[in-house]
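A.B. asks: Fold the following.
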Amino acid sequence: MRASRFAKRTKPLNVSFEFFPPNTDEMERTLWSSIERLAPLGPNFVSVTYGAGGTTRERTHATVRRIIGDTGLTPAAHLTCVGATREEVDEIVRGYYAAGVRHIVALRGDPAGGAGDRYQPHPGGYANAAELTAGIKRIAADIEVSVSAYPEKHPDSATVDADIDMLKAKVDAGASRAITQFFFENDFYFHYLERVRARGIHIPIVPGLIPVQNFQTMTRFAARCGTSVPSWLAERFEGLENDVATRKLIAISVAAEQALDLLDQGVNDFHFYTMNRADLVYAICHLLGLRPQDMRAPALQAS
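C.D. replies: Predicted coordinates:
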């Protein structure tokens, strides 16, 4: 019976939320409305992404600065190797540090030409996320570094073992947490976790979950990042292309089932790819047993 779950839980439930920087006034309003909605849940941190090829770099920086200035949340700024020399990336790290950022999500990043292009390190830049992690820790040892992990293998990795080799290199360089690419079959996560632990990697491997806002868009995204989309999931969204209200109900059901199963199997840390939409994520957190820590959390200041 699921009703006894909350009574059995002895470890605290920890969540983090990922947002992307807005590029229109409407998206700006949606982003900050979502942040304000989710803030009372007391996330460990909120992360802000770069676009493909680092294309949203300045907007990422601006969003992080506003989170620091206008909220009580802890920001984790994404940083990639793409399109910059080591000196340029190091300067960004120093700027973040001066602004109060103490947590960076270090990523290799997508090819500058977008999905499908072969990744080429920038001349004079960091070649991969392990080198980037080492560079961050060299500049400021007290910056916490999170990195990515891939339960179904990074699309550019030859094998799962090679992928885990890279994760090990990132940990050896100073990473203290890994956040997984989203997945829909929990067995992928647990099998991956077994292989990672067998390699002597003991940092937290936090599952990344994505509520499906739009099935077709998600499917295209999944194909680019190597996530398989099971047939049962496609069947649940079949025929709902023009039925937004029902899609939301199905999305909450699917994500809640996945999260509750992870919780039943001892997982207490969750990272949500919010797509800048708060309602689905808030509902899922509620079903997990998470409640607002302070309903009087300060509202965002007007920009």
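
A.B. asks: Please count neighbours and contacts with C-alpha atoms only from this point.
C.D. replies: Will do.

A.B. asks: what ranges do the strands span in the stretch 201-303 of the chain?
C.D. replies: 205-206, 208-209, 269-273 (DSSP state E, counting those that start in this stretch).

A.B. asks: Nearest to residue 30, out of the ones you listed?
C.D. replies: Residue 30 lies closest, by C-alpha to C-alpha, to one member of the strands of the stretch 201-303 of the chain: strand 269-273, at 15.0 Å.

A.B. asks: Who are the packing partners of that closest one?
C.D. replies: In terms of contacts (3 or more C-alpha pairs under 8 Å, 6 or more residues apart in numbering; DSSP states H and E), strand 269-273 is packed against strand 14-19, strand 205-206, strand 208-209.

A.B. asks: will you turn the strands of the stretch 201-303 of the chain into CSV that also has mean neighbour count?
C.D. replies: Listed next are the strands of the stretch 201-303 of the chain as CSV, based on neighbours: other C-alpha atoms under 10 Å:
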stretch, mean neighbour count
strand 205-206, 24
strand 208-209, 24
strand 269-273, 22
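
A.B. asks: The ones you listed: which one's closest to residue 171?
C.D. replies: The nearest among the strands of the stretch 201-303 of the chain, by C-alpha to C-alpha, is strand 205-206 at 11.4 Å.

A.B. asks: want to throw the helices and strands packed on strand 269-273 into a markdown table with distance to residue 43?
C.D. replies: Below are those laid out as a markdown table (distance: least, C-alpha to C-alpha, whole Å):
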| stretch | distance to residue 43 |
| --- | --- |
| strand 14-19 | 5 |
| strand 205-206 | 14 |
| strand 208-209 | 14 |
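
A.B. asks: another one to check against the first:
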Amino acid sequence: MIPSDMSSLASFLTSGYSLEVSVKAIPALITATPRIAPGTSIFIPYLAGEDNAARLAATTTVRGLGFEPVVHVPARRIASLEALESFLTRAANDAGIERCFVIAGDSPSPKGRFADSVSLIETGVFERSGIKHIGVGGHPEGHPVMSEAIRWQVLARKCHSIQIRGMSPLIVTQFSFDAELVLRWLQELRQRGIHHPVRVGVPGPASVATLARYAAMCGVSASASVWSRYGVSIGRLLAAPGPDGFVDRLANGLTEAHGDVSLHFFPFGGIAQTVEWMEVHRARGHSSPA
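C.D. replies: Here you go, the predicted structure:
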């Protein structure tokens, strides 16, 4: 969706956005359910200290709330193909899961025989389990171990591998504070002939300290100039800035050439705060003259 005015911006903000919700945050999601559109994609990350039973319970709850569960599958944390297939089969039977987000994962060494997402996708385990859509990572800010050329090659290979297996690729980017950088990355993505839907990662409202911590963990640029463009004031470090400036600049910079683009929220400051921000920003768009 390409916004051309404030009314269109309001629709862009709420049409097809998705949320990252950990197993521990499921109670908060339940509380916020009346304020979230039915069918919203809820990504469930794979976190240390949680077992498959907890992940399966979260997936089933998400489906029961009327949302679309999207399970993270980090290749390096998969002990065996059989264990993954068993989990996916249960998730399909119990929660009707059709979507996964497949990444290499941040583990320094593989737990099993899969070192990256491509090797896992190419096993055929996902289509055998009834998965119809697979998300893969996009990296506008770069990648810690891959050069730019290799990064583009790997992304193209992953999308091709998903397609030839009869599934639909989706690209989900790491969050960023720099809308212009993301727009340039989207433009290059399309110029390279990769035209699959993209969900752009957006940090939900959170304290500056929280945003800085996640940025450091994820290798996201947070220089003084980037902070300033994002809306962080050095004199207001205790504030909890929202992504107003980032989202507005992203939306205003999108053209037809950028293709199918929507938002994926990381609710670092909490689900309630992110949903409230969405409501306020949407209302601002609807109340502004076209």
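
A.B. asks: wait, which of the strands of the stretch 201-303 of structure 1 is closest to residue 110 of structure 1?
C.D. replies: Taking these one by one with C-alpha to C-alpha, strand 269-273 is closest: 17.4 Å.

A.B. asks: so where is the closest one in structure 2?
C.D. replies: Aligned by TM-score structural alignment, strand 269-273 of structure 1 falls on residues 262-266 of structure 2.

A.B. asks: ok, average deviation of that stretch from structure 1?
C.D. replies: Mean deviation of stretch 262-266 of structure 2 relative to structure 1 after superposition (mean C-alpha distance after the TM-score superposition for structure 1): 0.8 Å.

A.B. asks: Tell me which of the strands of the stretch 201-303 of structure 1 sits nearest to residue 12 of structure 1.
C.D. replies: Nearest of these (C-alpha to C-alpha): strand 269-273, 8.6 Å.

A.B. asks: can I get the strands of the stretch 201-303 of structure 1 in CSV with distance to residue 93 of structure 1?
C.D. replies: Listed next are those as CSV, based on distance: least, C-alpha to C-alpha, whole Å:
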stretch, distance to residue 93 of structure 1
strand 205-206, 24
strand 208-209, 25
strand 269-273, 23
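
A.B. asks: Of these, which is nearest residue 44 of structure 1?
C.D. replies: Among the strands of the stretch 201-303 of structure 1, the nearest to residue 44 of structure 1 by C-alpha to C-alpha is strand 269-273 (9.6 Å).

A.B. asks: helix, strand or coil for residue 163 of structure 1?
C.D. replies: helix (DSSP: H, G, I helix; E, B strand; the rest coil).

A.B. asks: Now check structure 2 for the residue matching it.
C.D. replies: By TM-score structural alignment, residue 163 of structure 1 lines up with residue 151.

A.B. asks: and what of residue 66 of structure 1?
C.D. replies: Using TM-score structural alignment as the criterion, residue 66 of structure 1 maps onto residue 61 of structure 2.

A.B. asks: so its match sits in a helix?
C.D. replies: Yes - counting by three-state DSSP, residue 61 of structure 2 is located in a helix.

A.B. asks: In contact with it: list those residues for me.
C.D. replies: When contacts are counted by C-alpha atoms under 8 Å, 6 or more residues apart in numbering, residue 61 of structure 2 touches residue 26.

A.B. asks: Mind doing that once more with 6 Å?
C.D. replies: Not one residue lies near residue 61 of structure 2 by C-alpha atoms under 6 Å, 6 or more residues apart in numbering.

A.B. asks: Check residue 71 of structure 2 too.
C.D. replies: So residue 71 of structure 2 contacts 43, 44, 100, 101 (C-alpha under 6 Å, 6+ apart).

A.B. asks: Swap in 7 Å and give it another go.
C.D. replies: By C-alpha atoms under 7 Å, 6 or more residues apart in numbering, the contact list for residue 71 of structure 2 reads 43, 44, 45, 99, 100, 101.

A.B. asks: and if you look at residue 228 of structure 1?
C.D. replies: Contacts of residue 228 of structure 1 by C-alpha under 7 Å, 6+ apart are residue 222.

A.B. asks: To which residue of structure 2 is it aligned?
C.D. replies: Here residue 228 of structure 1 is matched to residue 221 in structure 2, going by TM-score structural alignment.

A.B. asks: ok, so what distance separates that match from residue 38 of structure 2?
C.D. replies: Distance, residue 221 of structure 2 to residue 38 of structure 2, using C-alpha to C-alpha, to the nearest Å: 34 Å.

A.B. asks: mind listing the strands for the stretch 51-200 of structure 1?
C.D. replies: 75-80, 103-107, 144-149, 177-180.

A.B. asks: nearest to residue 276 of structure 1, of those strands?
C.D. replies: So among those, strand 75-80 is nearest, using C-alpha to C-alpha, at 15.0 Å.

A.B. asks: Can you tell me what residue 105 of structure 1 aligns to in structure 2?
C.D. replies: Residue 105 of structure 1 maps onto residue 101 in structure 2, by TM-score structural alignment.

A.B. asks: these two touch, right, that match and residue 70?
C.D. replies: Yes - at 6.5 Å, residue 101 of structure 2 counts as touching residue 70 under the criterion of C-alpha atoms under 7 Å.

A.B. asks: Looking at those two, which has the bigger crowd around it?
C.D. replies: residue 70 (27 against 22; other C-alpha atoms under 10 Å).

A.B. asks: what's the closest non-adjacent residue to the more buried one?
C.D. replies: Among residues not flanking residue 70 of structure 2 along the chain, residue 43 sits closest, at 4.5 Å (C-alpha to C-alpha, 6 or more residues apart in numbering).

A.B. asks: ok, that neighbour - contacts?
C.D. replies: 19, 20, 21, 69, 70, 71, 72.

A.B. asks: residue in structure 1 matching the first one?
C.D. replies: Right, the one you point to is residue 19 of structure 2. Residue 19 of structure 2 maps onto residue 17 in structure 1, by TM-score structural alignment.

A.B. asks: what's the burial count for its match?
C.D. replies: There are 26 residues near residue 17 of structure 1, going by other C-alpha under 10 Å.

A.B. asks: what about it, distance to residue 29 of structure 1?
C.D. replies: Residue 17 of structure 1 is 17 Å from residue 29 of structure 1, by C-alpha to C-alpha.
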